[in-house]
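1. no sequence on this one, just coordinates:
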């Protein structure tokens, strides 16, 4: 019997590699897109590091979100698409359009190719950034009903790009999808085991903390979720009859400060205790520094912001129960120590 074939875009990414791993373990065939075949060995090594021995169900195709070449071939005989790839955010941008245009154009290019190939369903990896931004004085947990308010002051272009790209996806499916199904996963900050030294930017804070590079932390709260649970939510969103047309917020529902993250690491890895931060930077210092440093603008936009989230929908509709935020932070650190990323 023919196995269902799933196309996973951006196959070398942190979330994508865990999705591929679980799809293969679940018995699906997987075709992964790569910007360049030079990443093929890396992806295979990550899957082996993740415990996958049989890679016979995996193939690769070269395709980029910056042009349409290769996408028709990528979609050939595909049953489902996991659109995880995202243009790499440049934090040192000249204009917002540098971040927004590629994000929107890339999503539409993949959806058009999927529709034309008669793919059953696309699961899009969006972000918490499409949900929470621009809401002042929030006191109740964010849910899938919420959308970032792009009319508000100080919306970071990254959040703007994520919001506009997801909006464009829903609009396309509603008006030009011709029966193509869409489900969307919106993860908060993603932690969990890295499978190689080529890891996601969301994990860099753990590596830098353990390496003693973080003297003090900003007053920023966040939700955290394990990459293994994010991958599982994508697969549930792909296979469940009730998931079509729905968004799913990938979150444990817990809120941790940056200092909580440092304390979690300190308790789990006492041998690194002296390297971990114990103090919080004054808000004014961050705000002032961000004026001259584009790299700090994202952090500055999050200072003091409410970060409560709910995963009730994912639990009720899909039976998705993630592991704790603390355990995913510890797993991130342990994997970095095991792979020699952190000495």
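-> Yes, it's here. In this text, all values refer to a predicted model and were calculated from it rather than measured experimentally.
2. going forward, measure contacts between C-alpha atoms and count neighbours the same way
-> Noted.
3. Now do the helices in the stretch 1-150 of the chain.
-> Assigned by DSSP state H, counting those that start in this stretch, the helices in the stretch 1-150 of the chain fall at 14-25, 40-49, 71-74, 97-116.
4. Residue 155: which of those is closest?
-> Taking C-alpha to C-alpha, helix 97-116 is the member of the helices of the stretch 1-150 of the chain nearest to residue 155, at 12.5 Å.
5. Check which helices and strands that closest one sits against.
-> Other helices and strands packing on helix 97-116, by 3 or more C-alpha pairs under 8 Å, 6 or more residues apart in numbering; DSSP states H and E, are helix 71-74, strand 80-83, helix 157-176.
6. contacts for the second one?
-> Judged by C-alpha atoms under 8 Å, 6 or more residues apart in numbering, the contacts made with strand 80-83 from elsewhere in the structure are 4-10, 107, 110, 114, 119-125, 234, 238.
7. The same query, at a cut-off of 7 Å, please.
-> 5, 6, 7, 8, 9, 119, 120, 121, 122, 123, 124, 125 (C-alpha atoms under 7 Å, 6 or more residues apart in numbering).
8. now swap in the first one and tell me
-> With C-alpha under 7 Å, 6+ apart as the contact definition, helix 71-74 has outside contacts at 61, 63, 113.
9. Doesn't residue 205 lie inside a helix?
-> Yes. Counting by DSSP: H, G, I helix; E, B strand; the rest coil, residue 205 is found in a helix.
10. So what's the residue count around it?
-> 15 (other C-alpha atoms under 10 Å).
11. If we ignore the residues flanking it in sequence, what's nearest residue 279?
-> residue 216 (5.0 Å; C-alpha to C-alpha, 6 or more residues apart in numbering).
12. hang on, the earlier thing: just the contacts of strand 80-83: which are in strands?
-> Taking DSSP state E as the definition of strands, those contribute 5, 6, 7, 8, 121, 122, 123, 124, 125.
13. so how far is residue 51 from the second one?
-> Taking C-alpha to C-alpha, to the nearest Å as the measure, residue 6 and residue 51 are separated by 20 Å.
14. between the two, which one's more packed in?
-> A side-by-side neighbour count of residue 6 and residue 51, using other C-alpha under 10 Å, places residue 6 first with 26 against 12.
15. just checking, the more buried one touches residue 77?
-> No. Counting by C-alpha atoms under 7 Å, residue 77 is not a contact partner of residue 6; they are 9.3 Å apart.
16. Pull the number of nearby residues for the residue lying closest to residue 336 once chain neighbours are set aside.
-> The shortest distance from residue 336 to any non-neighbouring residue, by C-alpha to C-alpha, 6+ apart, is to residue 342 (5.5 Å). Other residues lying near residue 342 total 17 when counted by other C-alpha under 10 Å.
17. again, but for residue 33
-> That count, for residue 33 with other C-alpha under 10 Å as the rule, works out to 25.
18. Next, the contact list for it, please.
-> Shown in contact with residue 33 (C-alpha under 7 Å, 6+ apart): 8, 9, 10, 11, 60, 61, 62, 63.
19. try it against this one:
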């Protein structure tokens, strides 16, 4: 069987990528920073699908260290490089976040090249495409790049610089190694276990009433299961080599629109969900003192509309309706006691 390495296998996207690979018949080798996360990862994946436990191997590897990467990629035909600093595990400074993301992707690419891996699929983000630009009426596409000199958050800057470094490496040192990149918008969907991925905190905050008003911005949203599916398509399709693919399900939705969908689909269980949008001036003022809003400051008042037409045309990818995903995300959070 073909073996695929998934970096960051215990994360939200990484876990679903590992599950999709196992269901598709691949053997999976997943990296985790902390080996103590292996039992929980195995338990969550087995709860979601039936597979021979021997087909899943979990190995320790850290983006900030060279140790372990050569062993992790040995014998793998493909690599899904999902691991990256997030709002949950971010280093203390912006410089450290950027260095971890950029140096980490280069460690993975070097190890993959040296091991004869055929293709690496990099999990980038809409944040590497749509930020730092003036307002526009047309949707963002894969031709766009985030302006790292603009007023953007550290996460978006780190994702952009890491991807830039990846493409430069492939052009200058990659040899026969191929690269494709997937750029999800705001990722929602069911959780595999009692985890708290940063991408679901908006839904969680709505359900608990922690968001008395919705931040005034809009973004593309996408189901984590569809993100995993796009990774697998980008991994094997010859047309994906050297390409970037946006992953969003339809048009941009304001956060308040997401709240209204929750109220419509969950009824009384969404009693604490507020669909009121915070006035922009109020949001900007509060962002000076509120850490969550401070992180969103570059997004306030904006709509980050993007299109996945390329992924649909080239790879035959088709995302599920985002309203279904929003409802299923909430159902999953409630079922796992994360309300």
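-> Thanks, I have it. Bear in mind the structure is a predicted one, so any value in this text is a computation, not a measurement.
20. contacting residues around the residue nearest to residue 279 of the first structure?
-> Going by C-alpha under 7 Å, 6+ apart, the list of residues near residue 216 of the first structure reads 277, 278, 279, 280, 281.
21. 6 Å instead?
-> Taking C-alpha atoms under 6 Å, 6 or more residues apart in numbering, we find residue 216 of the first structure in contact with 277, 279, 280, 281.
22. From residue 198 of the second structure, how far out is the aligned partner of it in the second structure?
-> Using TM-score structural alignment, the partner of residue 216 of the first structure in the second structure is residue 213. Distance of residue 213 of the second structure to residue 198 of the second structure, computed by C-alpha to C-alpha: 19 Å.
23. cool, residue 310 of the second structure as well?
-> To residue 198 of the second structure, residue 310 of the second structure is 27 Å away according to C-alpha to C-alpha.
24. corresponding residue for residue 129 of the first structure in the second structure?
-> For residue 129 of the first structure, the aligned position in the second structure is occupied by residue 127, per TM-score structural alignment.
25. in stretch 327-338 of the second structure, what's buried?
-> For stretch 327-338 of the second structure, the neighbour count (16 or more other C-alpha atoms under 10 Å) marks 327, 328, 329, 330, 331, 332, 333 as buried.
26. from what I can see, the first one looks like it's in a helix, true?
-> Meaning residue 327 of the second structure. Yes. Counting by three-state DSSP, one finds residue 327 of the second structure located in a helix.
27. what sits against it?
-> By C-alpha under 6 Å, 6+ apart, the contact set of residue 327 of the second structure is empty.
28. That one maps to what in the first structure?
-> Under TM-score structural alignment, residue 327 of the second structure pairs with residue 330 in the first structure.
29. sorry, back to before: give me the element the residue nearest to residue 336 of the first structure is part of.
-> Assigned by DSSP states H and E, residue 342 of the first structure falls within no helix or strand.
30. just residue 260 of the first structure next, same as before
-> Using DSSP H and E, residue 260 of the first structure falls in helix 258-268.
31. Flag every buried residue along that helix.
-> Within helix 258-268 of the first structure, the residues that count as buried by 16+ other C-alpha under 10 Å are 258, 259, 261, 262, 263, 264, 265, 266, 268.
32. and which of the contacts of strand 80-83 of the first structure is nearest to residue 318 of the first structure?
-> Using C-alpha to C-alpha, those come closest to residue 318 of the first structure at residue 123, 14.3 Å.
33. What number of residues are in the vicinity of that closest one?
-> For residue 123 of the first structure, using other C-alpha under 10 Å, the count is 27.
34. what's the answer for residue 297 of the first structure, then?
-> 20.
35. just checking, what residue in the second structure corresponds to it?
-> Per TM-score structural alignment, residue 297 of the first structure is aligned with residue 294.
36. How about its match: what's its closest non-neighbour residue?
-> In this structure, residue 294 of the second structure finds its nearest non-sequential neighbour in residue 287, 4.3 Å apart by C-alpha to C-alpha, 6+ apart.
37. Next one: the counterpart of residue 34 of the first structure in the second structure relative to residue 147 of the second structure, how far apart?
-> When the second structure is aligned by TM-score structural alignment, residue 34 of the first structure is paired with residue 32. From residue 32 of the second structure across to residue 147 of the second structure, the span is 31 Å (C-alpha to C-alpha).
38. When these two are compared, which one has more neighbours?
-> Remark: of residue 32 of the second structure and residue 147, residue 32 carries more neighbours, 22 against 18, as counted by other C-alpha under 10 Å.
39. What residues does the nearest residue to the more buried one once chain neighbours are set aside make contact with?
-> Nearest residue to residue 32 of the second structure, sequence neighbours excluded (C-alpha to C-alpha, 6+ apart): residue 60, at 5.0 Å. Applying C-alpha under 6 Å, 6+ apart, we find residue 60 of the second structure in contact with 31, 32, 33, 35.
40. Just name the closest of those to residue 68 of the second structure, please.
-> When these are compared against residue 68 of the second structure (criterion: C-alpha to C-alpha), the nearest one is residue 31, at 9.3 Å.
41. Residue in the second structure paired with residue 20 of the first structure?
-> Residue 20 of the first structure maps onto residue 18 in the second structure, by TM-score structural alignment.
42. Next one: its match relative to residue 55 of the second structure, how far apart?
-> 11 Å.
43. Also residue 315 of the second structure?
-> From residue 315 of the second structure across to residue 55 of the second structure, the span is 27 Å (C-alpha to C-alpha).
44. Pick out whichever of these two has more residues nearby.
-> For residue 315 of the second structure versus residue 55, the count of surrounding residues by other C-alpha under 10 Å is larger for residue 315: 18 against 14.
45. what do we get in the first structure for the more buried one?
-> By TM-score structural alignment, residue 315 of the second structure lines up with residue 318 in the first structure.
46. ok, now how distant is that match from residue 42 of the first structure?
-> Taking C-alpha to C-alpha, one finds residue 318 of the first structure at 32 Å from residue 42 of the first structure.
47. same question, residue 70 of the first structure
-> In terms of C-alpha to C-alpha, residue 70 of the first structure sits 21 Å off from residue 42 of the first structure.
48. For the alignment partner in the first structure of residue 61 of the second structure, give me its contacts.
-> Here residue 61 of the second structure is matched to residue 63 in the first structure, going by TM-score structural alignment. Contact analysis of residue 63 of the first structure by C-alpha under 6 Å, 6+ apart lists 33, 34, 35, 70.
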